[in-house]
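Engineer: 3D, please:
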Amino acid sequence: MKFSTTVTAAASMVAAVSAHGGVGTYTMGGTTYEGWQPYNSASGQKSIQRQYSSFNPLLIADLSSVNIRCNNAGTLGTGLSGSVAAGGTIKTKWTQWTHRPAAVMIYMAKCPSSGCNNWDGAGKVWFKIDHQGLVSGTQNAGKWAGDQITDTLEWTTTVPKSLAPGEYLIRHELLALHQANNPQFYPECAQLTVTGSGSVTPSASWLVSFPGAYSASDPGIAFNIDSPAAMTATTYPIPGPAVWDGTGSSAPAPSTPASPAPSSAAPATPSTPASCGPVARYGQCGGNGFAGCTVCASGTTCTKNGDYYSQCL
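Structural biologist: Have a look, this model is predicted:
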């Protein structure tokens, strides 16, 4: 009887985590760095990634908790950092992932002069370098950024070319939206040393804190994937700040999400704007389902960053 109970408990744990995952490796500058292994003993583990305990999601109730920062209660580093040049790419590979749909959000934070290893990332220090939500179609039945991770387990992010050298934390987050009004947050953090000739860090207006960046009332969090509006809406308000534009100027004012089309209207289809100005550096210029401007500003080129996102670099 005791053996049977133990087996049942183990099987339940496997089932609970089988639909979830975390970043397992980071590849940058030709080197692959191992992520944390949450179900193994912490003893002896060394990783550029901050320790976390399980693949289980964080929920709305956790938005005011320090756990929302890096999926832990402020655990510090293990003494390792990855190295990436400003303008270089970071390819992350998840251990497993099955939830659809999901948004992808990636942040960085400049560590203090003492370095990252003994710093927990507290304060209004985080800026967003990448995000994507609904790619095409409707909220309820369209293609989402997280589909790429479900299908390939990979996501590639470009570190802003203008970013000043130094030590940083990077925070990858998936926001699973498959349950009506019950989003699931999956954040993980890792330590980086950024090299190169960049000279800019974001001004204060781009910075947010964790906890603090999100509210339960944000439209992209108080979200019902099965609502009548979701059957026709073709945009999704990604939570958090705008993606940093690579300059030291102020962040743009938040925009009010467009109202969804009436339920009787036919779903909108992507179309190319009648007139397009050049897309600024770090702006989106392409990707599957993208219907915006595709011509980059002088001195930049539209660069593919996965199937669903290209940006001017």
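Engineer: all contacts plus neighbour counts: C-alpha atoms, from now on.
Structural biologist: Noted.
Engineer: show me where the stretch 1-150 of the chain has helices.
Structural biologist: 2-17, 67-70, 146-152 (DSSP state H, counting those that start in this stretch).
Engineer: Next, the second sequence, to be compared with the first:
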Amino acid sequence: MFASQLVALAVIALSMKGVKAHGGVLSYSNNGQLYNGWAPYNSPDGQSTIQRPWATYNPIQDATDPTIACNDDGTSPTGQQTATVAAGSDVTAYWNQVWPHPYGPMFTYLAQCPGSSCDGVNAADLDWFKVDQSGLISGTVADGYWGSGKMIDDNSTWTTTIPSSVPSGSYLIRFETVALHSLPAQFYPECAQIDITGGGDLAPTSDQLVKFPGGYSNDDPGFTVDLYGTQAQTMTDYPMPGPPLYGQ
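Structural biologist: So this is what the prediction gives:
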């Protein structure tokens, strides 16, 4: 039933005027538990989910946009839920099927919230660190195999292992795919609230922490690359945007 629900949502999303070929994260899973996501075109009344609210399937096309953290105004709604996630376990994000943009990188970020809960915490105030990324896997920038292509091959899902070294606490997890088939680049980030348990004691370093907005620039080479230009035909190295990867 879950798979059919995802397909139905995708059909609805892709048939709506102005949102064709766009979308976002519709749900999450961890340790056999499925968590439905926010329904952006439904009334917020009565919605209760671990995902932060987001309003549209359309992409963000400005790396400095005030909504770049979580594709929203950064706040949590009434009825916000939080998933308990063990450090070292996998969290999977499910995009609408079939995701249409195979050229671009994938990212997963974490941001620890102050206190015992992320409820009421604005995502733009947090310090984010990158725990997972996948850029150009093979081939050339113009027509190679990208992280986004791998996400599509995995039934429009992306799975990230929560590092066992991450300190326990309340976090936002931010899954993001960036589409490079057109310029400016198209950003698709969404966030969910999780409590990490059984964690370690390796805090991210200062150079691994960024704000959103602030962590990206519209001039980042990874966002300005022209897939249809002459250089892209032979270019086999892709400059990954954002901070250094946590733990490295």
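Engineer: Report the TM-score for the pair.
Structural biologist: Once the chains are laid over each other, their TM-score by TM-score structural alignment, normalised by the length of the second structure reads 0.89; 234 aligned residues with a C-alpha RMSD of 1.9 Å.
Engineer: For whatever residue of the second structure lines up with residue 49 of the first structure, give me its contacts.
Structural biologist: By TM-score structural alignment, residue 49 of the first structure lines up with residue 51 in the second structure. Taking C-alpha atoms under 8 Å, 6 or more residues apart in numbering, we find residue 51 of the second structure in contact with 27, 36, 37, 38, 80, 81, 190, 191, 192, 193.
Engineer: Tell me the counterpart of the last one in the first structure.
Structural biologist: Taking TM-score structural alignment for the superposition, residue 193 of the second structure sits opposite residue 191 in the first structure.
Engineer: Need the counterpart of residue 232 of the first structure in the second structure.
Structural biologist: Aligned against the second structure by TM-score structural alignment, residue 232 of the first structure finds its counterpart in residue 234.
Engineer: Give me the nearest residue to the spatially most central residue of the second structure, chain neighbours excluded.
Structural biologist: The residue lying closest to the centre of the second structure (C-alpha atoms, centre = their mean) is residue 175, at 1.8 Å. Nearest non-adjacent residue to residue 175 of the second structure, counting by C-alpha to C-alpha, 6 or more residues apart in numbering: residue 108, 4.6 Å away.
Engineer: Return the residue of the first structure aligned against the one you found.
Structural biologist: Checking TM-score structural alignment: residue 108 of the second structure goes with residue 106.
Engineer: That match: how many residues sit nearby?
Structural biologist: 21 (other C-alpha atoms under 10 Å).
Engineer: I figured it hits residue 159, correct?
Structural biologist: No - with contact defined as C-alpha atoms under 8 Å, residue 106 of the first structure does not reach residue 159; the gap is 10.4 Å.
Engineer: Which residues are in contact with each of those two?
Structural biologist: By C-alpha under 8 Å, 6+ apart, the residues touching both residue 106 of the first structure and residue 159 are residue 129.
Engineer: Now do the contacts for the counterpart of residue 40 of the second structure in the first structure.
Structural biologist: Mapped onto the first structure by TM-score structural alignment, residue 40 of the second structure lines up with residue 38. Applying C-alpha under 8 Å, 6+ apart to residue 38 of the first structure gives the contacts 51, 52, 53, 54, 55.
Engineer: top of those by neighbour count?
Structural biologist: residue 51 (26 neighbours).
Engineer: nearest residue to it other than its sequence neighbours?
Structural biologist: Here the residue nearest residue 51 of the first structure, using C-alpha to C-alpha, 6+ apart, is residue 36, at 6.0 Å.
Engineer: which residues sit in contact with that neighbour?
Structural biologist: 24, 45, 46, 47, 48, 49, 50, 51, 52.
Engineer: Any chance of JSON lines for the residues you listed, columns distance to residue 214 of the first structure?
Structural biologist: Shown next, in JSON lines, are those (distance: C-alpha to C-alpha, whole Å):
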{"residue": "24", "distance to residue 214 of the first structure": "25"}
{"residue": "45", "distance to residue 214 of the first structure": "31"}
{"residue": "46", "distance to residue 214 of the first structure": "31"}
{"residue": "47", "distance to residue 214 of the first structure": "28"}
{"residue": "48", "distance to residue 214 of the first structure": "26"}
{"residue": "49", "distance to residue 214 of the first structure": "23"}
{"residue": "50", "distance to residue 214 of the first structure": "21"}
{"residue": "51", "distance to residue 214 of the first structure": "23"}
{"residue": "52", "distance to residue 214 of the first structure": "21"}
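Engineer: and which of those residues is nearest to residue 151 of the first structure?
Structural biologist: In terms of C-alpha to C-alpha, no member of these lies closer to residue 151 of the first structure than residue 24, at 15.6 Å.
Engineer: Now that closest one. Nearest residue, chain neighbours left out?
Structural biologist: Residue 24 of the first structure sits nearest to residue 35 (C-alpha to C-alpha, 6+ apart), 4.6 Å away.
Engineer: And that neighbour, how close does it get to residue 217 of the first structure?
Structural biologist: 32 Å (C-alpha to C-alpha, to the nearest Å).
Engineer: Kindly present the contacts of residue 51 of the second structure as JSON lines, with separate columns for distance to residue 156 of the second structure.
Structural biologist: Output for the contacts of residue 51 of the second structure, formatted as JSON lines (distance: C-alpha to C-alpha, whole Å):
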{"residue": "27", "distance to residue 156 of the second structure": "11"}
{"residue": "36", "distance to residue 156 of the second structure": "15"}
{"residue": "37", "distance to residue 156 of the second structure": "15"}
{"residue": "38", "distance to residue 156 of the second structure": "17"}
{"residue": "80", "distance to residue 156 of the second structure": "25"}
{"residue": "81", "distance to residue 156 of the second structure": "24"}
{"residue": "190", "distance to residue 156 of the second structure": "15"}
{"residue": "191", "distance to residue 156 of the second structure": "17"}
{"residue": "192", "distance to residue 156 of the second structure": "18"}
{"residue": "193", "distance to residue 156 of the second structure": "21"}
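Engineer: Of the residues you listed, which count as buried by neighbour count?
Structural biologist: 27, 36, 37, 38, 80, 81, 190, 191, 192, 193 (16 or more other C-alpha atoms under 10 Å).
Engineer: Just to check, the fifth one is in contact with residue 49?
Structural biologist: Yes - at 5.8 Å, residue 80 of the second structure counts as touching residue 49 under the criterion of C-alpha under 8 Å.
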